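Undergrad: My questions are about this predicted structure, shown below with the sequence.
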Amino acid sequence: MLDADTAARFAQLTLGHLTREWPYKLDQILTGPDDLARPSTLHPIFHGSFDWHSCVHGWWQVMRLARLFPEMAATPAIEALADRMLVADRVAGELAYLDRPMTGGFERPYGWGWLLALHDELALRPDRPWATALEPLARAFAQRFAAYLPKLAYPVRSGKHDSTAFALIHALRWARTHDAVLAGLIEARSQGWFGADRDARPWEPSGEDFLSATLCEAVLMQDVLGTAFAPWLAAFMPDPSGPSIACLRTPATVSDRSDGRLAHLDGLNLARAWCWRSLAGDLPDPAAARATADAHLAAALPHLADDYMGEHWLATFALLAITA
């Protein structure tokens, strides 16, 4: 369970890099010399945490912690930073980046989903102006989802940023509160892509995964199907304790946490813990699923700050897992 000490640790980790501009990995296609600019010019809000999407979900993490633990020592600093950063003129700067040429694929779909998750979290604080300020950016990414999903002939079944299922988990949860038409589109496309999937035979993990394609699909369909989910899961994963999905029950080994892509596997362990905990109540042996989640958590939690390649993002996935 998430306690005050753990929340404080996660918050301090992430506050240390939310506005740290260097090093930074841009997601950018250069169309001319005028496109060259420093990260804080291109992205007035999300120029920390090594890359745009990590900064977005770092904000989701600290804002969630501040809401859940208002008496936490870091909460005043988090809220003061939000008052300074989550404002209309900075949001306008982020929107201006989307208006540049050749930005249609910018952060698609991982960053899109996380931006909607951040707005959804901010909306739980109607006493503060942050959600209102960020809403135009959330709407812009919702429009991108609405234009993109009908054209996506096949879902991206990936363990990395291009995963369709993972992004749509966040997008659907946002849309059910903020955009009923988009919610209906996500539900329909998800059922079309995944509804007939049966008898999963995963080959996971791939060497640089931080998501489980198989388990993220199941979590998405849990949200999409509601009361119809149990029979779908029984067909998709008929033997959760059997050999065909043993790879999903075994924590991944990380060989070099200073290598940002190999360090993804710590995130995979946390993402699997989140998925197993989310699915446990719909599985034949919930206790076994939770024990599997705990084993994955134990493999990753001691390493959140071993190197900046993990530190700039892992605490978010730890929070997802612990609060599943």
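TA: Noted; the coordinates are in hand.

Undergrad: From here on, just use CA atoms for contacts and neighbour counts.
TA: Will do.

Undergrad: Pick out the residue nearest the middle of this protein.
TA: Nearest to the mean C-alpha position of the chain, by CA atoms, centre = their mean, lies residue 114 at 5.2 Å.

Undergrad: tell me the contacts of it?
TA: Shown in contact with residue 114 (CA atoms under 8 Å, 6 or more residues apart in numbering): 53, 56, 57, 60, 167, 170, 171.

Undergrad: dropping in the other structure now:
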Amino acid sequence: MKKLILIIVVFGLISCKGDRSEDIEKATDNTDSVSTEDLIPESLKNIDPVVLTTEEANKLVELPLKCINTEYPNKLGQTLENKAAIGEPHELHPAFYGCFDWHSSVHAHWSLITLLKNFPEIEKKEAVREALKNSLSEENIQGEIKYFKREESDSYERTYGWAWLLKLAEALKTWDDPLGQELYQNLQPLTQVIVQRFEEFLPKLNYPIRVGEHTNTAFALSFAYDYAKTVGNEEFMKIIKKRAEDFYLKDDNCPLSWEPSGYDFLSPCLEEVDIMRKVLPKNAFNLWMEDFMPQLKNKDFDMEVGEVSDRTDGKLVHLDGLNFSRAWVFYGLANEYPKKYGHLENLADKHVAKSFPNVVGDSYEGGHWLGTFAIYTLMKAGNPEKE
């Protein structure tokens, strides 16, 4: 069956891109056979990779632990049906009212869970457990569902917040702890609402959204696919895979030189690579990459990191997030294809080294969300399965 799927995908690629007989022969080879000769450019040498240690975890945990109960300032992103729809953030979102906006609160909870799972002896472990239990109570999740079922809330947090909610559910599902399983069950009704929203929306989306901010389609598909794979939701996986192929299979020569835009925290080109790496068989992915971003296989490939001019500006600080999100894509490629893309690990290290020192102790404009991006990136460094 796998061979049949591969043949279908490869011939689909051929029909889209013309006669590629030489590449077809390459695609039948399931080994990562590119030479490992090291041609690292000077700008990528002598960079010490950032390692997520217990010491760093103790620093990073302070950010989400503080912000999940920080109600103001707050950006509700709310469409009002009438004047009665106005309310305090904690009234509207009893679980996810802190951290400036809903999606940041969701992924702050993910950060707490991820740090506690991987560093169980963290100094504030009891405070973290108590905070999670209070936030993700059954009653609070029902309050969140009530908001999502409002008349004007069909598209609320579409699709960035949706994706992080599923990433949160995935983290709870894989947490081997009675508290994790209790909170996973509490979250399930809201998780199912989000899955249903995805399933209803994706078939209606005729064209992907290729921006470097929240509505980027490839990012949402990537996180949703991770969740579906983890929980074994085969039907959801099929929907995501089909839409990813519909959107991206014919893409050629992504204009990486156009990036970044001034407010980007995601790379449109690299997020597309990330989802296609997950949904395509290896041979088909290699063939697709030959047309989409062939420069990434060059051992001397390099790119400048994002530069932030003002970290108190909520939009300009996005570029620190871009450095992290680029890095997690590079780490993903290096982990899965060490011979062909292993050199990208050095480039990922360069991006992390640029922005990691700015995460702890920075202004609230970045502190309420950048910690999550740093944690997610460092969990991908050297171990793609560890979250």
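TA: Structure received. All values reported here derive from a predicted model rather than from experimental measurement.

Undergrad: related to what we said a few turns ago, got the contacts of residue 114 of structure 1 as CSV, with neighbour count, secondary structure and distance to residue 313 of structure 1 columns?
TA: What follows is the contacts of residue 114 of structure 1, written out as CSV (neighbours: other CA atoms under 10 Å; DSSP: H, G, I helix; E, B strand; the rest coil; distance: CA to CA, whole Å):
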residue, neighbour count, secondary structure, distance to residue 313 of structure 1
53, 23, helix, 9
56, 26, helix, 10
57, 26, helix, 8
60, 21, helix, 11
167, 24, helix, 16
170, 20, helix, 17
171, 27, helix, 20
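
Undergrad: Show me which of those is closest to residue 291 of structure 1.
TA: Taking CA to CA as the measure, residue 291 of structure 1 lies nearest residue 170 of the contacts of residue 114 of structure 1, at 25.2 Å.

Undergrad: Enumerate every residue touching the corresponding residue of structure 2 for that closest one.
TA: Using TM-score structural alignment, the partner of residue 170 of structure 1 in structure 2 is residue 223. With contacts defined as CA under 8 Å, 6+ apart, residue 223 of structure 2 is in contact with 163, 164, 166, 167.

Undergrad: Show me the two of the residues you listed that sit farthest apart.
TA: Across the contacts of residue 223 of structure 2, the longest distance by CA to CA is 6.3 Å; it joins 163 and 167.

Undergrad: more neighbours, these two?
TA: residue 163 (27 against 23; other CA atoms under 10 Å).

Undergrad: State whether the more buried one and residue 220 are indeed in contact, as I suppose.
TA: Yes - Residue 163 of structure 2 is within contact range of residue 220, at 5.1 Å (criterion: CA atoms under 8 Å).

Undergrad: that older thread, mind checking how far the aligned partner of the residue nearest to the centre of structure 1 in structure 2 is from residue 170 of structure 2?
TA: Alignment note (TM-score structural alignment): residue 114 of structure 1 maps to residue 164 of structure 2. Separation of residue 164 of structure 2 from residue 170 of structure 2 (CA to CA, to the nearest Å) stands at 10 Å.

Undergrad: same deal with residue 286 of structure 2?
TA: Counting by CA to CA, the gap from residue 286 of structure 2 to residue 170 of structure 2 is 28 Å.

Undergrad: Residue 189 of structure 2 too?
TA: Distance, residue 189 of structure 2 to residue 170 of structure 2, using CA to CA: 14 Å.

Undergrad: packing partners for the longest helix seen in structure 2?
TA: Identified as the longest helix of structure 2 according to DSSP state H is helix 178-201. Counting contacts by 3 or more CA pairs under 8 Å, 6 or more residues apart in numbering; DSSP states H and E, helix 178-201 of structure 2 packs against helix 125-135, helix 138-148, helix 160-173, helix 234-248.

Undergrad: mind checking which of those is nearest residue 324 of structure 2?
TA: Of all those, helix 160-173 comes closest under CA to CA, at 16.0 Å.

Undergrad: Just want the angle from the closest one to helix 178-201.
TA: 150 degrees (axes from the mean of the first three to the mean of the last three CA atoms, to 10 degrees).

Undergrad: how big is the offset of helix 160-173 of structure 2 relative to structure 1?
TA: Per the superposition on structure 1, helix 160-173 of structure 2 and its aligned residues are separated by 0.4 Å on average (mean CA distance after the TM-score superposition for structure 1).

Undergrad: what about that helix, distance to the chain center?
TA: From the chain centre to the centre of helix 160-173 of structure 2 is a distance of 10 Å (CA atoms, centre = their mean, to the nearest Å).

Undergrad: Please name the nearest non-neighbouring residue to residue 248 of structure 2.
TA: Leaving aside its chain neighbours, residue 248 of structure 2 sits nearest to residue 272 (7.4 Å; criterion: CA to CA, 6 or more residues apart in numbering).

Undergrad: The helix or strand hosting residue 275 of structure 1: what's the following helix or strand?
TA: Assigned by DSSP states H and E, residue 275 of structure 1 belongs to helix 264-279. Proceeding C-terminally, helix 264-279 of structure 1 gives way to helix 286-300 as the next helix or strand, assigned by DSSP H and E.

Undergrad: Next, the buried residues of that next one.
TA: Neighbour counts over helix 286-300 of structure 1 (16 or more other CA atoms under 10 Å) mark 288, 289, 290, 291, 292, 293, 294, 295, 296, 297, 299, 300 as buried.

Undergrad: again with stretch 28-47 of structure 1
TA: For stretch 28-47 of structure 1, burial by neighbour count (16+ other CA under 10 Å) applies to 39, 42, 43, 44, 45, 46, 47.

Undergrad: and it, which stretch of structure 2?
TA: Stretch 28-47 of structure 1 maps onto residues 78-97 of structure 2, going by TM-score structural alignment.

Undergrad: What are the contacting residues of that stretch?
TA: Contact with stretch 78-97 of structure 2 is made by 68-71, 74, 76, 98, 102-103, 105-106, 135-137, 140-141, 143-144, 147, 151-153, 156, as judged by CA under 8 Å, 6+ apart.

Undergrad: go with 6 Å
TA: Contacting residues not belonging to stretch 78-97 of structure 2 are listed as 102, 105, 135, 136, 140, 144 [CA atoms under 6 Å, 6 or more residues apart in numbering].

Undergrad: contacting residues for the second one?
TA: Contact criterion CA under 6 Å, 6+ apart gives 68, 96, 98, 99 as the residues in contact with residue 105 of structure 2.
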